[in-house]
Each structure stands twice: as C-alpha cells, then as structure tokens.
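Enquirer: build me a structure from this.
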Amino acid sequence: MKTYKIDIQGMTCTGCEEHVAEALKNIGAQNIDVSYQRGEAWFELPNDIDVESAKRAIDEANYQPGKVEEVEAQETVVLGEEGDYDFIIIGSGGAAFSAAIKAVEYGAKVAMIERGTVGGTCVNIGCVPSKTLLRAGEMNRMAKTNPFMGVHTFATDVELAALVKQKNELVSELRKQKYIDLISEYGFELIKGEAKFVNEKMIEVDGKRLTAKRFLIAAGAAPSIPNIPGLDEVDYLTSTTILELKELPKRLTVIGSGYVGMELGQLFHNLGSEVTLMQRGNRLLKEYDPEISDVVTQMLIEQGIQLVTGATFERVEQQGEIKKVYVEVDGKKKVIESEQLLIATGRKPNTESLNLQAAHVEVGSRGEVVIDEYLRTTNPRIYAAGDVTMGPQFVYAAAYQGGIAADNAIGGMNRKLNLEVVPAVTFTTPSIATVGLTEQQAKEKGIQVKTAVLPLNAVPRAIVNRETTGVFKLIADEKTLKVLGVHVVAENAGDVIYAATLAVKFGLTVEELQETMAPYLTMAEGLKLVALTVDKDVSKLSCCAG
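Expert: Next up, the predicted model:
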C-alpha cells in the first residue's frame, strides 16, 4: 500500500467530503481522510492501482484534483516490547503534556523528564502569573484614571508583596490541577532530573540510563540576554525574576519592547513605577503593519510610558542600587537611570545541556531544534515541539504541536504541522491581537489586496467606554474578497481575534462578515464594522445598520 495526499478544489461542506470519500472508495482506496476545510484528501492505494485513477474519480465527482504527493510511510511502533519506554518526553509544559496524554491514549508506556518545576513556562513563569498581575495593574490604573464624571475613585500605594503572594497561590493551584494531578490521572511516569542523550536510542538522567522507541524534545525556552558591555556585572531582572519582586521600584528601565517588554513594562507602570521602554529599532512592533505599531506607540505615550527607540546600547553600569544604561539616540548620548533593569530581548531554546549531537539531532543558528513538517528532527526516532523549535511562542501552539508529535511518533500517522493561522495576543491595555497575513506579507506573496482601517473611535463599545485609542485593520484578497488577516488594538482584542481566526481559517469573505449580525455595543462588532469599511463610510450609518 502507498499513502497519498491530494489537493482538491471545489469542496465546501461535509457533504462534499462524503462524495469525495465515496469516489475514492469505489476505486479501492482505503483509510480515507477528506477535509473540505484543508482542501485535501489522504488515502492509501494498493500498489497495483495507479494514483491517476484517484484523480479521475475525484474529477468525475465534479471536484478539481490538484497536486498529488506520495507520503512517506511511518515506521510502525510496536508498543510494550523491548526497551524501558515507548515514548520519553523531555520537558513538562504544554507540548509535553499534550503529547503524553495522547500517547497514553494510544497505549504507550510514557515517561516525562523534568529538571525543574512541572508545568513549563506558561503556568509557572509566563501566561498565568503575568496575566493575573496585569489584571491587578489594570484595576489600579482605572482607579487612578477613571474617565467618568461623578464617579470618584482613588488608589493607595500598591503592596506588591501581598499581590505576588496571591499570584503564587494561584500558580500553585493551577499547576496542581492542570499538570501534576494529570500525571496520575493518565498514568505516565514523571522522572525528575537533567536529561541528556547518550545515543539515538538512549538518554541519561542524573546518571541513570533509559531507552525508548521514540523521543520528544519539548524542553521549552528561557530568556535570552544580549551582549551589552557591563551587563554581566549588573543585578538585572528577567521576565522570570521580575514577577517575584516584593517591592515596587520607583523607576524601571526595560531593554526590549516586544510583547514581553511591553506587557511587563505597562504592568509596572500601572502599579505605580516610572517606566522607560528601550529598543534598537526605530519602530515598535516592526513586524506589524504601520497602523498597528503607530497606535500602540500613541497608546504608550498617552499613558505616560517613556519610549526610547533607535537606541545604540553602549554600556550598563550599577552604582549602589541604581542601574545606568548608556545609549546613543540620533547622535546624542543619554543615560537612563533606574532602581530596576528588566532585560526583555527575546528567548532562546533550552538545548545546550541535551547533548543533541550524540543523537544526530541538528540545531539551527539560535540553538533551536530543526524539525520537518511532521515535527521530526534530523533523527527520525526523535521529535520536537513547542518553544524549543522557536516556532510561535504560545502555549496553545505548543500543545497543538505536542499532539501532532504523538500522533506521528506513536500513532504512526503522517499529520503535517500547519501554522498558517495562529492568533497572537499581547495583553497590554488596550490589548493587541492579530491573525493571518499583514498587508506587507500578503504583498510579498504576490497577492493583490484590499484593506480597511477602522479607528477605535468609530466603534460604539469604545465610545461608551470612553477609551478610543486603538484600531481595527482587515486585509482581504482583492479578487475574491476572502479575509486574509485581521489586526486589532482594543480592549478585549484577544476575544475578538478568535472570531477573526475562524474567518481566516475557513475562508470567509468580506461580504459574509458584512452580512453577519454582530451584537451591538460589543468590541466584536468592530470586526463587522471594519468589514463594512471596505466599501462604506461607517460614520454615515446609523447604529447597527449594515
């Protein structure tokens, strides 16, 4: 038997899937999987049946067959025979747990290796702790800057130690519920210690050697520290250590203004610190369209955060408790002083201690594990998923990858990684959310686009909230009007972007968004309004009028 994947045009529903599957079945195909959403079919054919017959069958069913690809057959894993384990997973974050649960469901004997705290970045030092503190910061800011006349609110000094204690209790509770308790629930084994490869089939954990039929590297990533003279002699903070501060600094300098720098910088600004955000580039969020980066810059300046862009970092010094950052901006030298210095210049994969060369696993220029579209490394027995591959740095993307890795490594499937439609959210106030292509990315792909930009002061929810700094932007294919990308800066942008994700993933058109009823006085209505902006002036429409 040979396995094939064929692209198919013309399928629009599950009924189309059934028609294609029946046509393939009639010519002798087996193990048929048809998806109208992906526009493809997977199936097996006996060696004596030519794949051209499959193309003819699809054509006769009134669909348009396209590119055909013979899929390399996966080596079947025989579970429960020789070796210590069927599947060893290095790491215990979102990718690791997703893979472990799925592998156990296949009947595999699974071990998970963790050198630190179970749960990985998200629950321990990333999403959960930062977002609960961000919410506290938002409440403190609103108490100080309430925009409503006649409503009198105030805020006293923040007790950071109490806030951090409450945060740690939440993290501990969620770590137990969502990670630790699941180990016994699913019956895989947790082994504490540092893992390193001995060869292609064996790892060593603190001196003990273990074998497995398949491995998954899901070791995550850690803060990356730039090479700035004097920095290694300074008591600086990272995204991990800043969340454990017990006293609020009067002044905080942040080197790096990506999503981590902006979130944590705004958090401490909202709690009461004077914050300076610094970066080498001249434009914030340079990978986003200008309308997004411009409004984010405006937002930060309006809130009183100091921005230093286009900076050349000369050196860093510490005098007593004061950290000094020496920079040159537009030919002028500056010194930025603060009690605390946060380094937020990206992340690096945790691969240094794994001895990957012993297992013939290649890494890229940043130390990331190199994988193919099936999440296999250069050693087909070893897979990798999550932040260690330097893909999208989101726990939901890592969990998705972990599931695919287990399907392929243990289930013998040939699932391909598809990261074309990954929503991203930066949890500032207002938040920044994006999915799909930017205008520039679409043009680089040779796509003629039609765009619409809607300032937030045209969205009724923002008007009644009295917070109108923000924007909606929509990118569509000029010919088909299919939605290619949506980018939002607004309160609850992260909630809005899920609807946009569905629109991009399933190929909805601008007209279909225009014809959809959106609840009035929700931020999600902005998605419909920006779709209307493609061919209408929404300022001349009455409330809810499409």
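
Enquirer: contacts and neighbour counts: CA atoms only from here.
Expert: Noted.

Enquirer: helix, strand or coil for residue 411?
Expert: Under DSSP: H, G, I helix; E, B strand; the rest coil, residue 411 falls in the coil class.

Enquirer: what's the local residue count around it?
Expert: 19 (other CA atoms under 10 Å).

Enquirer: nearest spatial neighbour of it, chain-adjacent residues omitted?
Expert: Sequence neighbours aside, residue 106 is the residue nearest to residue 411 in space, at 6.6 Å (criterion: CA to CA, 6 or more residues apart in numbering).

Enquirer: would you check how far apart the residue positioned nearest the centre of the chain and residue 289 are?
Expert: Geometric centre of the chain, nearest residue: residue 394, 2.8 Å, by CA atoms, centre = their mean. Taking CA to CA, to the nearest Å as the measure, residue 394 falls 21 Å from residue 289.

Enquirer: distance-wise, check the residue nearest to the centre of the chain relative to residue 454.
Expert: 27 Å.

Enquirer: and what of residue 32?
Expert: Distance from residue 32 to residue 454, by CA to CA: 44 Å.

Enquirer: tell me which of these two has more neighbours.
Expert: Comparing residue 32 with residue 454 by other CA under 10 Å, the one with more neighbours is residue 454, at 24 against 18.

Enquirer: so the more buried one sits right up against residue 530, yeah?
Expert: Yes: here residue 454 lies in contact with residue 530, judged by CA atoms under 8 Å, at a distance of 5.5 Å.

Enquirer: overlap of the contact sets of the two?
Expert: Listed as contacting both residue 454 and residue 530 by CA atoms under 8 Å, 6 or more residues apart in numbering are 472-473.

Enquirer: which residues touch the residue nearest to the centre of the chain?
Expert: 387, 424.

Enquirer: again, only this time at 6 Å
Expert: Listed by CA atoms under 6 Å, 6 or more residues apart in numbering, the contact set of residue 394 is empty.

Enquirer: the helices in the stretch 351-500 of the chain, which residues?
Expert: Secondary structure of the stretch 351-500 of the chain, counting by DSSP state H, counting those that start in this stretch: helices at 395-409, 439-444, 460-465, 493-505.

Enquirer: out of those helices, nearest to residue 152?
Expert: With distances scored as CA to CA, the stretch of the helices of the stretch 351-500 of the chain nearest to residue 152 is helix 460-465 (16.1 Å).

Enquirer: what residues sit buried inside that closest one?
Expert: 460-462 (16 or more other CA atoms under 10 Å).

Enquirer: and those residues, which is closest to residue 333?
Expert: Nearest to residue 333 among these, with distances taken as CA to CA, is residue 462, at 40.2 Å.

Enquirer: who's in contact with the closest residue in space to the closest one that isn't next to it in sequence?
Expert: Spatially, and ignoring its direct neighbours in sequence, residue 462 is nearest to residue 468 (5.3 Å; CA to CA, 6+ apart). By CA under 6 Å, 6+ apart, the residues touching residue 468 are 456-457, 462.

Enquirer: which stretches of the stretch 151-300 of the chain form helices?
Expert: 160-175, 181-186, 259-271, 290-303.

Enquirer: second input sequence below; structure requested for side-by-side comparison:
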Amino acid sequence: MTRKHEEPEKYDLMVIGAGMAGIAAATKCASQGWRVAIVDSLPYGGTCALRGCDPKKILRRGAEILEAAHLMGDKGIGEGGLSVNWAQLMKHKHGFTDGVPASMEDGLKTHGVQTLHGTAVFTGPTEVEVSGVGYHATKILIATGATPVSLDFPGHEHLIDSTAFLNLESLPPRVLFVGGGFVSFEFAHIAARAGSRPIIIDRGSRPLKGFDPDLVDLLVRRGAECGVDVQSGTSMTGVEETPAGYQVHLQQQGVASMIEVDLVVHGAGRVPDLSRLDLEAGGVAYGPGGIDVSADLQSVTNSAVYAAGDAADTEGMPLTPVAVLEAKVAASNILKSGNAVPDYAGTPTAVFTIPELVRVGVLEDEAQARGMDIEVRYTDTSRWFSQYRVGETAGAVKILVDRSSDRIVGAHLFGHGVAELVNTISLAMKYGLTARELRSSPAVYPSVGSDLGSML
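Expert: Sure, this is the predicted structure:
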C-alpha cells in the first residue's frame, strides 16, 4: 500500500517498461517538456538489447566464422584448430550487454526522465505503486514486453529460458529446444556450430509457421547437414532430472519415446508480460494477445492508458522495430491528444539461422486466401555467384507480385546475406515502387544486393 500521509508524486506520463519501446516514448515526451517517469523491475534496455536480438547476434558471429571456414574447407581455407571458445565468446557478448543498462538510464536522465526501479502495480485508473511508493500520472504507457509462456508438463521447472541460454558459462554437448520458432532455430544453429548436438522438438506439423513453407523445408534440410535435428509432430510429456542430465519423455504419432540430454531450453513461445500489473485495479481490459487497444493504441476501457509492443493486442508483429514504432505513435497521440495509427507496411522479419531466412509481406497461401491475383516468382539461388563465392549450396527466393499493379506484396528469401537484401524490398513495398522500377535500379556488383534484379 502507498505510505500514509504522503501525497503521490505526480507526472504527466508514467512509462511502465524500460525496453526500447518504453525508452523511445519516454524520451519523446520528455523532450516536449513533459514530466516523465519510467519504471522497470529489470535492468534498463529490454529484451532486445540485453536478452534477445543483440546478444544472440553476437554469439551467432562465432558460429558464422566456423561455418564459413567449413564451407571453404576444400577450397583452400584450412580449418585446423578452429573452434568456438564458448567462455570467451560469452565474455565478448557481456562486453556489449553489461554496459547497456547504465547507458540507457543515463540517456533518460539527460532528457530529464525520472528513472525508477521495481514492479509497477496499478492502484487506480491513473495511480501506480512502485515498491510501496505511490505515483499519479495523467497518462500511462504500458510497454512491458513478453515473457515465456507457461508450460504444464511434469518437470517443466527443469527447463531454462532464452535469457539463461544467453548467459550459459559453458555449452553442454546435448541440448534440446522445445518449440519450433525463432528462439529454438537460432539458438540451435549457434549450438551446432559451437560443437553441441541440438534437437528441436515441435508439436506442430511444420516449424516456423510464419515463414514460407517451401523455404522452411530448405532450411530444415540445410540445418540437418550441420547437425540440427528437427522432430516435428512431437510433444513433450515430461522431464526428469538424472545424475547425468535429463530424461525427456516424448510422444510422436501416439508412440512414446525417451531421450537423454544435458540441457532443455524453452523456445515454445512468449505471451504479454502483464500478470504483475493488476490491470483490473486500473480498469484496463486485456486478453491473451495483450491489452485491448484501439487502432491509436489507447486502452479501450481506460482513456488515460496506452500500450505498445508485445504488451498491446495489435496487428503488428512481435519485433523490436514494431514495438518502437508503436511507442512513438502512442507518444505522439499522448502529446497531441491525436489518433494517429501505426503503419506496419513493409515490415520485414528474419530468422538468423545460418543461412538466414527472411520474410516481408504476405505468404503465398495468405494471398490466395484473400483472392489476390499474384504472380509467384520462385528462383533457386543455390548456384548463384553470391552463394558460390562463400561455398554455400542452399538458397532460394519466392517473390509475390500483384499482376495489376506490378508491386511486390510478399518476398521470402533463404540464403547467405538475404537479411540485408530484404531491407531494399521492404522500402520498395512501403513506398510503392514496382518490380519493374526495382529491376531498373543499378546496384553495386557483385553483391547480394545486385541479385535483386534477377530475382524479379
């Protein structure tokens, strides 16, 4: 409870969640002279900078180098003695992540934002309590992100989450990943190149459901070549700890089995992190997808509250750039009492496996379900120069073009360097460039970017 006889400190805006979205909104409003506070129970910086995108990409660099040497092993590049020193690679990661919280907090303070630490709990429509201290805010933005979904099979407590994996002091030889999404695939591809034998267990018929199935099949086959074992249609029924590690009990098509591993990692999805906020006390409606908001990101039940990122139930993908976009739109609406809405057009997403798999726009089956008249331009790029140069033998692209407008409505790419190439396609989609206009645009040659004209 709020301390008696103390007036709650008052702010124009209270931001709950100090990830990239919350920080962007807090900074924007403070720069306009608003009195702003931000609070988080975890170190400032959020999942992306501390427990997700950035540290994962640093660890991937070690895997990239090993794989690059392996691909060129019979082409004049010696692999002898090359290996991943996990402890040193992790130290390299910490060299980036350890300084983030203080840097983020210092930046906020420079803009005049009051930084608070603790768990925020609603005590009224515009009242929040943090560590027993009450605060009043004219407006409140919730940007608390997501947390791993709860699992209910026996022994679920033995699993570690993605945060713990990114802080492992050593990498064991046998690692099992639960779930067929981003986390499992990206971590498994790192682990395989670092000397582990990873297994991905996915209860669905195919993994990575948000990506083109034909390209996912290519990725699964390519991963198998480097030791990533994907078992689809498989459910986990229990985990038992043993002196040697863990016994994992599985079921596939009604047949029970058991495997022994050293580590089990939760990669089975995430849900909005809202459970500690007591949203009922704030009159804030929410559901499984997050806080119920209108198109302008305002709570449908409490006009003082806005939400952005994974905490909000919107059509935006669960990506940091989308969360930041939503937070900036919400901040603009808060400042101006406006009703602007986020523009999600041309938002790309990637699975940073080796090689990577990317998507922007609609999938082929989505286009068909919407009755769109599209031309599907599929190209096997496995023998193209960009792949040959680095020794890679897997690659393909599928680009969906609207026949009437000649505009790209979906692009799906698998191969070396395509995570950079997709940004050009994203820009073209967002601003209405046609496939013909893209083909006529010169590019640096030879580069992955120069492949785009031939893909179209």
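
Enquirer: now for the residue nearest to residue 411 of structure 1, how many residues are close by?
Expert: 14.

Enquirer: how many other residues sit next to residue 255 of structure 2?
Expert: Counted with other CA under 10 Å, residue 255 of structure 2 comes out at 8.

Enquirer: actually, residue 209 of structure 2.
Expert: 12.

Enquirer: next: the one 10 residues further on.
Expert: Taking other CA under 10 Å as the criterion, the count of residues near residue 219 of structure 2 is 22.

Enquirer: residue 308 of structure 1 versus the corresponding residue of structure 1 for it, what's the distance?
Expert: Matched across to structure 1, residue 219 of structure 2 falls on residue 296, judged by TM-score structural alignment. Relative to residue 308 of structure 1, residue 296 of structure 1 is positioned 14 Å away (CA to CA).

Enquirer: what of residue 423 of structure 1?
Expert: Per CA to CA, residue 423 of structure 1 is found 28 Å from residue 308 of structure 1.

Enquirer: which of the two has more neighbours?
Expert: residue 423 (23 against 19).

Enquirer: you'd agree that one is up against residue 435?
Expert: Yes: taking contacts as CA atoms under 6 Å, residue 423 of structure 1 lies within contact range of residue 435: 4.5 Å.

Enquirer: what's the local residue count around residue 157 of structure 1?
Expert: Other residues within reach of residue 157 of structure 1, judged by other CA under 10 Å, total 9.

Enquirer: leaving out the residues flanking it, which one is nearest to it?
Expert: In space, and not counting its chain neighbours, residue 157 of structure 1 is closest to residue 272: 7.7 Å by CA to CA, 6+ apart.

Enquirer: just give me the match in structure 2 for the one you found.
Expert: Residue 272 of structure 1 maps onto residue 195 of structure 2 when the alignment is built from TM-score structural alignment.

Enquirer: ok, so what distance separates that match from residue 215 of structure 2?
Expert: Distance from residue 195 of structure 2 to residue 215 of structure 2, by CA to CA: 25 Å.

Enquirer: cool, and residue 310 of structure 2?
Expert: 27 Å.

Enquirer: look at these two and report which has more neighbours.
Expert: Using other CA under 10 Å as the criterion, residue 310 of structure 2 and residue 215 rank with residue 310 on top: 29 against 21.

Enquirer: can you tell me the closest non-neighbouring residue to the more buried one?
Expert: Distance criterion CA to CA, 6+ apart; nearest residue to residue 310 of structure 2, sequence neighbours excluded, is residue 145 at 4.7 Å.

Enquirer: quick one: residues contacting the one you found.
Expert: 273, 310-311.

Enquirer: what is the equivalent residue in structure 1 for it?
Expert: In structure 1, the residue paired with residue 145 of structure 2 is residue 220, using TM-score structural alignment.

Enquirer: if I look at that match, how far off is residue 16 of structure 1?
Expert: Distance from residue 220 of structure 1 to residue 16 of structure 1, counting by CA to CA: 40 Å.

Enquirer: please apply the same query to residue 217 of structure 1.
Expert: 38 Å.

Enquirer: got it, and residue 247 of structure 1?
Expert: Separation of residue 247 of structure 1 from residue 16 of structure 1 (CA to CA): 61 Å.

Enquirer: with adjacent residues omitted, what lies nearest to residue 416 of structure 1?
Expert: residue 374 (4.9 Å).

Enquirer: tell me which residue of structure 2 matches up with that neighbour.
Expert: Checking TM-score structural alignment: residue 374 of structure 1 goes with residue 296.

Enquirer: how close does whatever residue of structure 1 lines up with residue 268 of structure 2 get to residue 265 of structure 1?
Expert: Matched by TM-score structural alignment, residue 268 of structure 2 corresponds to residue 345 in structure 1. Counting by CA to CA, the gap from residue 345 of structure 1 to residue 265 of structure 1 is 13 Å.

Enquirer: more neighbours: which of those two?
Expert: residue 265 (27 against 21).

Enquirer: pull the residues that contact stretch 446-456 of structure 2.
Expert: Identification of contacts with stretch 446-456 of structure 2 by CA under 6 Å, 6+ apart yields 386, 421, 439, 443.

Enquirer: in CSV: these, plus distance to residue 161 of structure 2.
Expert: Shown next, in CSV, are the contacts of stretch 446-456 of structure 2 (distance: CA to CA, whole Å):
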residue, distance to residue 161 of structure 2
386, 36
421, 31
439, 44
443, 42
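
Enquirer: and the residues you listed, which is closest to residue 92 of structure 2?
Expert: residue 421 (27.3 Å).

Enquirer: any idea what the closest one aligns with in structure 1?
Expert: Taking TM-score structural alignment for the superposition, residue 421 of structure 2 sits opposite residue 496 in structure 1.

Enquirer: spit out the contact partners of its match.
Expert: residue 524.

Enquirer: roughly how far does it sit from residue 281 of structure 1?
Expert: According to CA to CA, residue 496 of structure 1 stands 29 Å off from residue 281 of structure 1.

Enquirer: which non-adjacent residue is nearest residue 53 of structure 2?
Expert: Per CA to CA, 6+ apart, closest to residue 53 of structure 2 is residue 47, 7.6 Å.

Enquirer: which residue lines up with the one you found in structure 1?
Expert: Aligned counterpart of residue 47 of structure 2 in structure 1: residue 121 (TM-score structural alignment).
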